[in-house]
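Peer 1: Below: sequence and its predicted model.
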Amino acid sequence: MSYIALEDSAYGVSLFERLEADSANRTITQGPDPALVLDSIKRNISQLLNSRIGESLSAPELGLIDFNDATLGCHDLALQIKLAIRRCLERYEPRLKNIDVQFTPDDESPLNLRFHIKALVNSKALHDSVQIDLLLDTSRKYRVV
């Protein structure tokens, strides 16, 4: 029987997700379900990136700035957003490490900006790499696709 450290078994999903009535009961010997961890990470990424700096009084630097600056070209804008996404995830998504964010142009919908995130799950219980696609749509909302 293998032992999973308590902090690693709890590390997979958020506190509120663990408190939900329909969440599965786990013992210390069970590790986190990788699918649930990935879903939790995706939800958190979406919430983080759709937050704006200054909206949270307890964490004023949480989120991204509003990139509604017409003076930036499309390539410069994509570069600035890419760097901001990486900084935000490095700071506020501790379950990920070695985060790489790439801009992927969308020729069919040039008004949408697409980004691809590659990272490793930062847990001894899970040794998975994750790849997540993001879309910044015309309503300026980030969606995990």
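Peer 2: Alright, I've got the coordinates. Numbering: from 1, shown residues only.

Peer 1: C-alpha only now, for contacts and for neighbours.
Peer 2: Will do.

Peer 1: so after the helix or strand hosting L89, what's the next helix or strand?
Peer 2: Following DSSP states H and E, one finds L89 within helix 74-92. Next helix or strand after helix 74-92 toward the C-terminus (DSSP H and E): strand 96-104.

Peer 1: Pull out the buried positions in that following strand.
Peer 2: 96-97, 99, 101-103 (16 or more other Cα atoms under 10 Å).

Peer 1: let's bring in a second one:
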Amino acid sequence: MSSLSSWDRGSAASLFDRIRGEERSSSPDAQLTSLISSVKRQLDRVLNTRPGNCRSAPDLGVIDLNDATQGSADIRSRIREAIRQCICDYEPRIVQVEVSFSDNISTPLEMAFRVTAHVRLDELEQVTSFNVHMDSHRHYRMI
């Protein structure tokens, strides 16, 4: 996805947000907050797509849990890397993406990941992090 690396990161809103007419906020902090919210909404869509379901981008999405278990002893590492690669390939508004597995002692059967990335808007840059949880229906939720 090298063509996305030259994409103008000056807009806080995703394409769909701009089509719906959502305006840019006036202060830089509000713009950055809007950008982070937009990125989370987009990642919610992208991470819940399965490879092969989008004809224009066959690799879009994260492997299904059942597919991740085949031929791999470490399911967490495969899913963690699939999430990181998907974010790097399909969300150009964030850079330096790191994904780590979060151990949750209270719910040991739930898979959770922590995503840390740099968000840039014009000359502003902020490190942000959020949690990605896989629910019982195998959908990823941004928290």
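Peer 2: Received it, and whenever you're ready, just let me know what you need. What you see is a predicted model; the values in this text were computed from it and never measured.

Peer 1: that older thread, can I get the buried residues of strand 96-104 of structure 1 in CSV with distance to N68 of structure 1?
Peer 2: Shown next, in CSV, are the buried residues of strand 96-104 of structure 1 (distance: Cα to Cα, whole Å):
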residue, distance to N68 of structure 1
L96, 28
K97, 29
I99, 25
V101, 20
Q102, 20
F103, 18
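
Peer 1: which helices and strands sit right next to the helix holding L89 of structure 1?
Peer 2: Here helix 74-92 of structure 1 touches helix 34-49, strand 96-104, going by 3 or more Cα pairs under 8 Å, 6 or more residues apart in numbering; DSSP states H and E.

Peer 1: redo that, cut-off 7 Å
Peer 2: Under the contact criterion of 3 or more Cα pairs under 7 Å, 6 or more residues apart in numbering; DSSP states H and E, helix 74-92 of structure 1 touches strand 96-104.

Peer 1: what's the alignment partner in structure 2 of V130 of structure 1 in contact with, if anything?
Peer 2: Alignment note (TM-score structural alignment): V130 of structure 1 maps to T128 of structure 2. Neighbouring residues of T128 of structure 2 by Cα atoms under 7 Å, 6 or more residues apart in numbering: 116-119.

Peer 1: again, but for S25 of structure 2
Peer 2: Contacts for S25 of structure 2 (Cα under 7 Å, 6+ apart) come out as Q31.

Peer 1: Look at it and give its secondary structure.
Peer 2: Counting by DSSP: H, G, I helix; E, B strand; the rest coil, the backbone at S25 of structure 2 sits in coil.

Peer 1: Spatially central, which residue of structure 2 would that be?
Peer 2: Taking Cα atoms, centre = their mean, the centroid of structure 2 lies closest to L43, which sits 3.6 Å from it.

Peer 1: and that residue, what pairs with it in structure 1?
Peer 2: Matched by TM-score structural alignment, L43 of structure 2 corresponds to I45 in structure 1.

Peer 1: For V13 of structure 1, see how far away that match is.
Peer 2: I45 of structure 1 sits 13 Å away from V13 of structure 1, going by Cα to Cα, to the nearest Å.
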